[in-house]
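In: What would the 3D arrangement of this be:
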Amino acid sequence: MKINVLTLFPDMFTPLQVSMLGRGLEDGKWDLNLVNFRNFTTDVHHHVDDTPYGGGAGMVLQIMPIKKALDSLENRGKVIITAPQGKTFNEEIAQEWSQEENLTFICGHYEGFDQRVYDLADEVVSIGDYVLTGGELPTMSMIDATVRLLPGILGNAASPVDESFSHGLLEYPQYTRPAEFEGKKVPEVLTSGNHQKIAQWRHKEALRATYLRRPDLLAKKELTKEEKEMLAEIKAEVEK
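Out: Reported below is the predicted structural model:
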């Protein structure tokens, strides 16, 4: 997968070049192409913004340098703008994007884009109902969530399958050594060696975590008969 990012601040993307994603870059499992669209301006001062027609506070990003930067790409693939008015990013979208060969993100700044920039995009996506100073941080979050799903990035093929949201539930609790710390013990079932019971316990605890912290996710999920029985037990335990 090749990911292009049109941004005024390419230096902000260093976090994507370290840790597991960084190793993936070095190993050629994905490619990151950072494009500063200020380089596509034509005036002496390299302006990328201007005052809005009709008046108002702040500056608006011009379409011309962004369009030229986009046209310079060999393979742009799906073009994405990060903006508060977009649909909310989630694991389903990350899964969908991870199947693409090329993605291109356009990062905004100042008071936003000239409206005609949105006509260049295939999707407008948000990471939540709040406003940041620019599109770089949301773009990095979306790239991280997408690239980590690529084969070989995490090292363990099962890792993304078992994680939060992969099955519409939050992840079950995890434990490691020591088996007891300051009086708090690891649940016995996890040290029992009985893989069937461990799987059942993890499933129930994932349901419990979702019920307690994100009940909205349960409302969207079609529960199996077994899950409904587990959920009834959880509700009874919580109400005690």
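
In: contacts, neighbours, all on C-alpha from now
Out: Fine.

In: mind checking which helix or strand residue 143 is in?
Out: Element membership of residue 143, judged by DSSP states H and E, is helix 136-147.

In: Which strands and helices lie in contact with that helix?
Out: helix 91-97 (3 or more Cα pairs under 8 Å, 6 or more residues apart in numbering; DSSP states H and E).

In: what about 10 Å?
Out: strand 2-7, helix 19-26, strand 78-88, helix 91-97, strand 102-106, strand 123-126 (3 or more Cα pairs under 10 Å, 6 or more residues apart in numbering; DSSP states H and E).

In: I'd like to know which of those lies nearest to residue 209.
Out: helix 91-97 (17.6 Å; Cα to Cα).

In: Any buried residues in the longest helix along the chain, and which?
Out: Longest helix in the chain, counting residues (DSSP state H): helix 195-213. For helix 195-213, the neighbour count (16 or more other Cα atoms under 10 Å) marks 198, 201-211 as buried.

In: any idea which helix or strand comes after that helix?
Out: helix 215-220.

In: Distance to residue 50 and mean neighbour count for the helices and strands packed on helix 136-147 - can I get that in JSON lines?
Out: Formatted as JSON lines, the helices and strands packed on helix 136-147 follow (distance: least, Cα to Cα, whole Å; neighbours: other Cα atoms under 10 Å):
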{"stretch": "strand 2-7", "distance to residue 50": "17", "mean neighbour count": "22"}
{"stretch": "helix 19-26", "distance to residue 50": "36", "mean neighbour count": "17"}
{"stretch": "strand 78-88", "distance to residue 50": "19", "mean neighbour count": "19"}
{"stretch": "helix 91-97", "distance to residue 50": "33", "mean neighbour count": "15"}
{"stretch": "strand 102-106", "distance to residue 50": "18", "mean neighbour count": "23"}
{"stretch": "strand 123-126", "distance to residue 50": "22", "mean neighbour count": "19"}
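
In: Here is the second sequence; please produce its structure so I can put it next to the first one:
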Amino acid sequence: MAVDKPVFKRVLLKISGEALSGDKHFGLDFDVIKSVCHVIKKCVEMGVEIGIVVGGGNFWRGTKDGGGKIERTRADHMGMMATVMNCLALADVLEQMDVSVRVQTALEIKAVAEPYIRLKADKHLKNGRVVIFGCGTGCPYFSTDTAAVLRAAEIEADVILLAKNIDGVYSADPKLDPNAVKYDTISYDEVLAQKLTVMDSTATSLSMDNHIPVILFALKDPENILRVITGEKIGTIVG
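Out: Below you'll find the predicted structure:
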């Protein structure tokens, strides 16, 4: 079956750590990771330049797991380390599929990854390499969603793809409210005003200020990444 042409040249894909754990809800599910990487490979072969920011919640969530037990900054740094494990797992599976990839981290970890340098990341992307960004922003108190928006702005991505465990933005939590309505499109102002949990408010404001559209969709079917990149209307567009 023929695949439509991509509507985006350069994208920033944000993958939650929890999504990589599959039904186990902790650690890594390599069947899930392989299916995600297989779709990423298809997108690269279509000429799409892909940067990836991955969360670390499948191993450690700073505010949730460390809250009240250890100092916040240290808890957040532990979360940054968790993202690196996910980055290396994604990189290895992609390399097994003959996809050229580089891992760059906001905290310097010379033995396993390049330090994040914007111009170097840009060069990698232009050369067809997937660039996986680890350690979030490198600063405590900022989420990996904020890191995704920051990296998207820095690499001048056309769009931010939020691959999560939910298939769009709803007026309320659909697990708790059977009357929750799913939005096809919604503005940043509405997201902030209604306090919807698309991203945290810092990430949403940063995305709004830099005029970067966000598409939120479910990663349960990894082919959704390809569908969004080729212009199919799924999930919710925030912009």
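
In: So after superposing, what's the score?
Out: TM-score for the superposed chains, counting by TM-score structural alignment, normalised by the length of structure 2: 0.31, backed by 106 aligned residues with a Cα RMSD of 4.4 Å.

In: before we move on, back to that, which strands or helices does the longest helix of structure 1 pack on?
Out: Helices and strands touching helix 195-213 of structure 1, by 3+ Cα pairs under 10 Å, 6+ apart, are helix 215-220, helix 225-239.

In: Compile these into TSV and extend it with columns for mean neighbour count and distance to residue 88 of structure 1.
Out: Listed next are these as TSV, based on neighbours: other Cα atoms under 10 Å; distance: least, Cα to Cα, whole Å:
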stretch	mean neighbour count	distance to residue 88 of structure 1
helix 215-220	12	14
helix 225-239	12	27
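
In: and of these, who's closest to residue 65 of structure 1?
Out: Between those, helix 215-220 lies closest to residue 65 of structure 1; by Cα to Cα that is 41.1 Å.

In: Give me the helices and strands touching the closest one, please.
Out: Using 3+ Cα pairs under 10 Å, 6+ apart, helix 215-220 of structure 1 sits against helix 195-213.

In: angle of the helix it packs on against helix 225-239?
Out: Interaxial angle, helix 195-213 of structure 1 versus helix 225-239 (axes from the mean of the first three to the mean of the last three Cα atoms, to 10 degrees): 60 degrees.

In: Between its first and last residues, what's the separation in stretch 62-79 of structure 2?
Out: 5 Å (Cα to Cα, to the nearest Å).

In: same thing with stretch 18-34 of structure 2?
Out: End to end - Cα to Cα - stretch 18-34 of structure 2 spans 15 Å.

In: Make sure residue 82 of structure 2 is indeed in a strand.
Out: No. Using DSSP: H, G, I helix; E, B strand; the rest coil, the assignment for residue 82 of structure 2 is helix, not a strand.

In: so residue 11 of structure 2 sits in a strand?
Out: Yes. Counting by three-state DSSP, residue 11 of structure 2 is located in a strand.

In: Pull the number of nearby residues for it.
Out: Residues lying near residue 11 of structure 2 (other Cα atoms under 10 Å) number 20.

In: how close does the nearest residue to residue 208 of structure 2 once chain neighbours are set aside sit to residue 223 of structure 2?
Out: Spatial nearest neighbour of residue 208 of structure 2, chain neighbours left out: residue 188 (6.1 Å); criterion: Cα to Cα, 6 or more residues apart in numbering. In this view, residue 188 of structure 2 and residue 223 of structure 2 are 26 Å apart by Cα to Cα.

In: measure the residue nearest to residue 208 of structure 2 to residue 164 of structure 2 for me?
Out: In terms of Cα to Cα, residue 188 of structure 2 sits 18 Å off from residue 164 of structure 2.
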